[in-house]
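Peer 1: one predicted model, sequence on top.
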Amino acid sequence: MKRFFNADMKRTSLPPNPFHLFNHPTLNRKPTTVTETRTIHAHIIKALPLHSDLFIANSLADSYCKSGAMDDALLLLDEIPHPNHISWNLMISRFIQRLQYDGSFRIFRRMHSNGFEPNQVTCGSILSACAASQSLHFGKQVFSLVMKNGFFSDGYVSTALVDLFAKSASFGDALRVFSEVSNQNVVCWNAAIAGGVRNKDNWAALHLFCQMIDENLMPNGFTFSSVLTACAALRELEVGRGIHGWVIKCGAGDDIFVGTSIVDLYAKCGDVNEAARAFSMMPEHNVVSWTAIISSFVQMADSVNALKFFKQMKEIGTDMNEFTITSMLTACAKPVMAYVGIQMHCLILKSGFLMDCAVKDSLINMYVRTGEVGLSEKVFDEIRCVKDVSTWAVMISGLAQSEDSTRSVELFKRMAREGLRPDKFCSSSVLSVIGCLALGKQIHSYVLKAGLVVDVSVASALFTMYSKCDNLDDAYEVFKQMPEKDTVSWTSMIAGFAEHGNADQAFCLFREMIFEQIRPDYMTLSAILMACSVLRSLQKGKEIHGYALRVGIGPETLLCGALVNMYSKCRTLVSARRVFDAMPQKDQISWSSLVSGYAQNGYIEDALLQFRQMLIYGMEIDCFTISSVLGVSATLTRAGLGKQLHAYSVKIGLDSDLSVSSSLIAMYSKCGSIDDSRRVFDQIERPDLVTWTTMIDGYAQHGQGVEALKIYEMMREEGIQPDSVTFVAVLSACSHNGLVEEGYLYLNSMVKNYGIAPEACHYACMVDLLSRSGRLEEAASFIDKMSIKPDALVWGTLLGACRVHGNVELGKLAAEKVLELEPCDPGAYVLLSNFYAEVGDWEEVLKIRSLMKGVGVRKEPGWSFV
């Protein structure tokens, strides 16, 4: 007890002055312990009755609170005969400081039930406790008491009310309270602005800040931190720069929280250089500011600089938190950073962060993205004893991203077997990789039973699954039953219709979306432009383009790529090139679409020039681009160019792609090198239907019908089902080799074995086969018995055969049918004119030429590359 007395205190038997104890500087330098406080309490009891000096009683209660003896403080409060406002407010505030909000509520109720009316300080304190604990119901009761006692205009009370409503997700009530009080309290303004940020009404927060400036109130560090956070959330860089200017003007730049908010602003707005500059100017850094600058580099996919700043942070001894670790794991989530990711894993184990949910989920995700799915499963198996659904969701999502549908579904089932209920994230992830309709329906049953189908992400994944399984009716039914539809769900359904050739339904859905006042984004417009490409509808495509420009959606690379593709498919290459040239950043998709557009529309030189430009600019070449340019080589019959492209595709590893292989087979075939086509074919491990068909067609065009039919039989033995295009190639092979009986056999096989109804092209092949064999009358009889009405192609085939064999009567019949079906086709007139010239009927030749002039038909002049 000696340290509680002054040096001039006389050592007498009299007890010390209790008032002197609570004012002694030595005592106030360090909080008293519980034992010391009880000792003082004992001296006070000996010296004078406790109720004789209310200040000493309150001070003693405060000392108990500071030492953590809250029960002793409450007992002392009960002993005070007439506690005052200070007594009650002191106890309430100390409970709040120790985050014991329920204790502060109990004291407030006791105070009120004892008939002691609270004052402004009491109400403000208890409202702050309600805000911190988000006890809105009790806060509203206190609000009623505030109104009754007339404390509403008090700055402390009104600030607490604004804070309460803002933190309880009642920002509208917070604004009403704020607007009804006229005060010049910066703290109240800060509460309102912070409330807007908390409730994601960032524009309201910025508007309040402007009002605050207009009221000539000087913002402080808390104000700047809040409005800078609002600018970062809105990606409003220019507004943020203006706030930064205010920070400098007010001298608040040294505040560590303001500095961190500035770094975060520039980082989220993509200006990483300015973020680094702001970080370097901060006089002091904490873990939050370090994490902000690291995250800025991660956001810009600059893993090297993210790692550099992380190392600097560790070197100066700043402790990392879970946000720092998750940011670094995101930086390491690429194959080239796999080794650093393993080092981060070791650091996580050493620092004890592995059991943090966000960290372990990021660790699993990092291994998945680096291609180390095995390691991600190992991490998962080590920590899956923790019944954390989010971790299972990350693992299932990782397997889904790796397109490992089997293990993803198996993990989903195992999760259910272990007594965990898969959530919306697990369900949507596993639905995204299901390609089996039966299994998809089972998952559909589960999400219905679990009540997850009302979630937008699950429902969207569900109808996307049905769409992927070619079940558009069920997909659309799920879509219609969704209680809420966001832009993503509308876009997915529109894309589903467009991808499956139902362009008209895609347009109807797009119009419905507009009527529902849901604004399409660039992804939606890209999907509907795909429908325009399917329909080759230039008018609709232009309307979508105009809408995008009108609503301010335009510079996005994906939308520009869709526009280039649409204009190319609609054969408007000038517009396609204009959109392409206006793109701020050209990507591989748009460039490939332009090359393909030029190639498919006969602009061979432009196609090759653009392909060359892609190579010069170091643009990634995909299989789609290579296939398009190989098609140009085939058109030019330039095997040298084709061989160069073949070598290039081998170099970049695209020769194993089936579309490229098919294009190579077709190119070599059209260039007259069927042996090279076969060599390419034999190197393919698992040919698909297109590849088999291309090889059959190649042999057919080279007159090697027997080899073509051998390839067809090999295809059947491999279990590949032929389609209508395959049978065109097979019948063409029969035609080029006079295999009449085989031709009839394969034509009948189409319907009997595969349920494929013959089309005009198949019948034309049979007519050609019969005609080449000199069986013209049988060909004419065959045409009469066709199950569909013969078109100009069929009659034209017969006409050409009649010209070769000199059958005038049958030739005239075929000619009349051709002109009847296609009166404006110059090819039909030329064919008919040549026919009459061959048989020496020059009067008919003159009539045909006169008829061409009468209907305005002109023969296009011939041209050659030779």
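Peer 2: It's in. Treat the numbers as computed from the prediction; the structure is a model and nothing was measured. Residues are numbered from 1 along each chain as shown.
Peer 1: going by C-alpha atoms from here, please, whenever you check contacts or count neighbours.
Peer 2: Will do.
Peer 1: so residue 813 versus residue 796, what's the distance?
Peer 2: 11 Å (Cα to Cα, to the nearest Å).
Peer 1: residues contacting residue 234?
Peer 2: Applying Cα atoms under 8 Å, 6 or more residues apart in numbering, one finds that residue 234 lies in contact with residue 202.
Peer 1: out of residue 813 and residue 796, which sits in the more crowded spot?
Peer 2: Remark: of residue 813 and residue 796, residue 796 carries more neighbours, 24 against 14, as counted by other Cα atoms under 10 Å.
Peer 1: so where does the residue nearest the centre of the chain fall, helix or strand?
Peer 2: Using Cα atoms, centre = their mean, the residue of the chain that lies closest to the mean C-alpha position is residue 488, 9.0 Å off. Residue 488 belongs to helix 487-499 when assigned by DSSP states H and E.
Peer 1: run the chain-centre distance for that helix.
Peer 2: 14 Å (Cα atoms, centre = their mean, to the nearest Å).
Peer 1: now for it, which elements pack on it?
Peer 2: The contact analysis (3 or more Cα pairs under 8 Å, 6 or more residues apart in numbering; DSSP states H and E) places helix 487-499 against helix 456-468, helix 472-481, helix 503-515, helix 522-535.
Peer 1: adding another structure so you can compare the two:
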Amino acid sequence: MLLHHHSSILQRLMLASSLRFRRFKYQYHYQCYCSCTNPSQAPVAFTAKTVCNESLLFRYLTKGWHHEARNLLLQSFSAGDLHARVVRWTSLLTNYTRKGHVFEARMLFDVMPHRNIVTCNAMLSGYLQSGMLDEARWFFESMPERNVVSWTAMLGGYADAGRVEDARRVFDVMPERNVVSWNAMVGGLVRNGDLEGARMVFEQTPCRNVVSWNVMIAGYAENGAMDEARALFDQMEFRNVITWTSMISGYCRAGNVEAAYGLFRTMPEKNVVSWTAMIGGFAWNGFYEEALLLFLQMSLSDSKPNGEETFISLAYACAGLSFPYLGRQLHAQLIVNGWKLDDYDGRLRRSLVRMYSVFGLMDYASNVLEGNLNNFDDQSLNSMINGYVQAGQLEKAQELFDTVPIRNKIAWTCMISGYLSAGQVFKACDLFDSMPDRDSIAWTSMISGYVQNELIAEAISLFGEMMAHGFSPLNGTFAVLFGAMGSVAYLDQGRQLHGMQVKTIYEYDLILENSLVSMYAKCGEIDDSYRIFSNMAYRDKISWNSMIMGLSDHGRASEALTVYETMLEFGLYPDTVTFLGVLTACAHAGLVNKGWELFNSMVNSYGLQPGFDHYISIINLLGRAGKVKDAEEFVLRLPVEPNHAIWGALVGVCGLSKTDADVASRATKRLLELDPLNAPGHVALCNIYAANDRHIEVTSLRKEMRIKGVRKAPGCSWILVKGRVHVFSSGDRLEPHVEDILLQI
């Protein structure tokens, strides 16, 4: 056994040595060929070796040595009959065109001793595949013989180049058509957006096959005409996996994921493309969890994931769910399976960069790009900058922004928004002023940043500047400004903006309408708010909550509760904001029993966890009804430790009746333990003591306030006149201000 083992090793070593020698010998002779300046000096010892001859042939063709190339063809491909040789030459020509060597392919065509119609069609296809349409047309017209393949190739070339009329002319004069020709005409019209013309040709096709139906269905699906696609789909007698997948992709593209998944479940046969289409449809429409679960189901089937398309969708889903551990496992799986080899267009790399940027794992995102600026395409740059901004690493975002040679509008806008979110308004302004090519999105981001930083007058002024520079406001621009007008109750400015919006933008969207409902409610025009709400074609939970809160704040409790009941009838489940609105309405109207019923429903029926705001609403509900001691008992039974806002609310309701001095004293004590300098608590307790003729306690408490330095913040009012905000505080001498304002009006 041992002798046999050594003998086997020796044989393998001898074989390897022989192979190395032959490889060296071929390399030597190839170098001799390449070093020849005169083809007649080229050695001919190994002309029977096909690999070497093909390399030498390519060199002859590149140099334009026709005679030598022709002789080499005759010498190297002498085996077999004439037909076999023509087949080999045609195969070599096709290989050249596929690799982009069209010039060498044409030279080979010219020096071929013999050709046939297949050779001519191969050369014609080579021109068309390389986009050389004029050369293809000249070659086509000079062909001594043309068959249906030639005509169909020319038709497809014109259609691919967008020259539909030329394609039609070729189609009309074709001496012979087959089903491939008809399908090529239908497909060409579909690709150029002429669905009506494609349908006419489709209906005229004398003998349609499954490809004919698939081309027409895919055309409808890709253009969002799913009703027409479904009608054809239902008419088909025989469908294949391509038919089903086209329909699934079309429904997903149109946002009808339910219909897509219904087809996916019933399709008789699935392949990796079908699974990937459905996974991608879930992911791109926001059904991230469903995308991941379907991938797990795919893993248990016979289909193996597509290294690019499948994992791009999965990376998007992991980012949407904020599952960093799962995202890293996905990346590890890709590395194990050699994902870099499949990522020929960089889409997979971009999806991973975006995923890690959403997670805030910026070191991982940078590692995917390998720190190479050449890998920073626009999408990766935007993802990285946005990731740094969201992670609060503005310095690194600025460093990357300054490093890359070319920055697009999205990168500029992202940096501006980042500084505004961090309250660094001056840096944002500097960037905005330096931005070379602003668009409406950049202007809107700047306006929104001003509003976020409570610079309302500056936001309005910038909006005027935006209009003066000729930029059309977006729906989002108006939505931001409507929100700003509502926050400071600038009704006149809000009405003017609304009038401008009506003249500028004719199509409402949900965010814009919600902002209008909220603005008019906050500005005191609850009827206008309800009118806009009633006319909305579609309402989401924000719409209902805004209306309920608006009616509640205006003391219209019965109407707020009616809107709440209507919301339930429409099948929408309330959230914590909804219950805050209805509880506040009950508190304003003194509906104690209804308030308790809603509070219990929130916890028991909908499983929602109350927050401090809900507890405060119940305290106000009981206190306004004169049940202060019940409110104190409610606070003492809370499942969480009461904070200063809870105790402050209890002190506040004690001040309503001014008779529960003991409760107020206990609540104020707990309040001041948490917030010793709380001025409203001191003042409320003083008022309660005074109302109960406990003047000694009042004097003592006021003395304590002076010692602590507790002072009640003065109330203030403001008015906007010609873009300038005038603020008036309690105790101001108003005469000079009034004179200035009157002069401006």
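Peer 2: Now that the structure is in, tell me what you want to look at. Fair warning: this is a prediction, and the values are worked out from it, not measured in the lab.
Peer 1: ok, back up a step: how close does the helix holding residue 488 of structure 1 sit to structure 2?
Peer 2: When structure 2 is superposed, helix 487-499 of structure 1 averages 3.0 Å from its matched positions, counting by mean Cα distance after the TM-score superposition for structure 1.
Peer 1: that helix: which residues count as buried?
Peer 2: 488, 489, 490, 491, 492, 493, 494, 495, 496, 497, 498, 499 (16 or more other Cα atoms under 10 Å).
Peer 1: can you pull out the residues in contact with it?
Peer 2: 456-457, 460, 463-464, 467-468, 472, 475-476, 479, 503, 505-507, 509-510, 513, 518-521, 523-524, 527-528, 530-531, 534.
Peer 1: what does residue 246 of structure 2 correspond to in structure 1?
Peer 2: With TM-score structural alignment as the criterion, residue 246 of structure 2 lines up with residue 292 in structure 1.
Peer 1: count the residues that sit near the residue lying closest to that match once chain neighbours are set aside.
Peer 2: Nearest residue to residue 292 of structure 1, sequence neighbours excluded (Cα to Cα, 6 or more residues apart in numbering): residue 264, at 5.5 Å. Around residue 264 of structure 1 there are 29 other residues, counting by other Cα under 10 Å.
Peer 1: test my guess that residue 264 of structure 1 contacts residue 230.
Peer 2: No. Between residue 264 of structure 1 and residue 230 there is no contact, the gap being 10.8 Å when judged by Cα atoms under 8 Å.
Peer 1: how close does the match of residue 246 of structure 2 sit to residue 286 of structure 1?
Peer 2: 10 Å.
Peer 1: between the two, who's got more neighbours?
Peer 2: residue 292 (26 against 14).
Peer 1: report the contact partners of the more buried one.
Peer 2: 260, 263, 264, 267.
Peer 1: for those, could you give me a markdown table that also reports distance to residue 434 of structure 1 and secondary structure?
Peer 2: A markdown table is the format used below for those (distance: Cα to Cα, whole Å; DSSP: H, G, I helix; E, B strand; the rest coil):
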| residue | distance to residue 434 of structure 1 | secondary structure |
| --- | --- | --- |
| 260 | 44 | helix |
| 263 | 43 | helix |
| 264 | 39 | helix |
| 267 | 38 | helix |
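Peer 1: which ones are touching residue 276 of structure 2?
Peer 2: So residue 276 of structure 2 contacts 305, 306, 309, 310 (Cα under 8 Å, 6+ apart).
Peer 1: ok, how many other residues are close to the aligned partner of the third one in structure 1?
Peer 2: Put plainly, it is residue 309 of structure 2. In structure 1, the residue equivalent to residue 309 of structure 2 is residue 358, according to TM-score structural alignment. For residue 358 of structure 1, the count of nearby residues is 16 (other Cα under 10 Å).
Peer 1: likewise residue 213 of structure 2?
Peer 2: Count around residue 213 of structure 2 with other Cα under 10 Å applied: 22.
Peer 1: what does the one 4 residues further on give?
Peer 2: By the measure other Cα under 10 Å, the count of residues near residue 217 of structure 2 is 26.
Peer 1: leaving out the residues flanking it, which one is nearest to it?
Peer 2: Nearest to residue 217 of structure 2 is residue 229, by Cα to Cα, 6+ apart, at 5.0 Å.
Peer 1: need the counterpart of that neighbour in structure 1.
Peer 2: By TM-score structural alignment, residue 229 of structure 2 lines up with residue 275.
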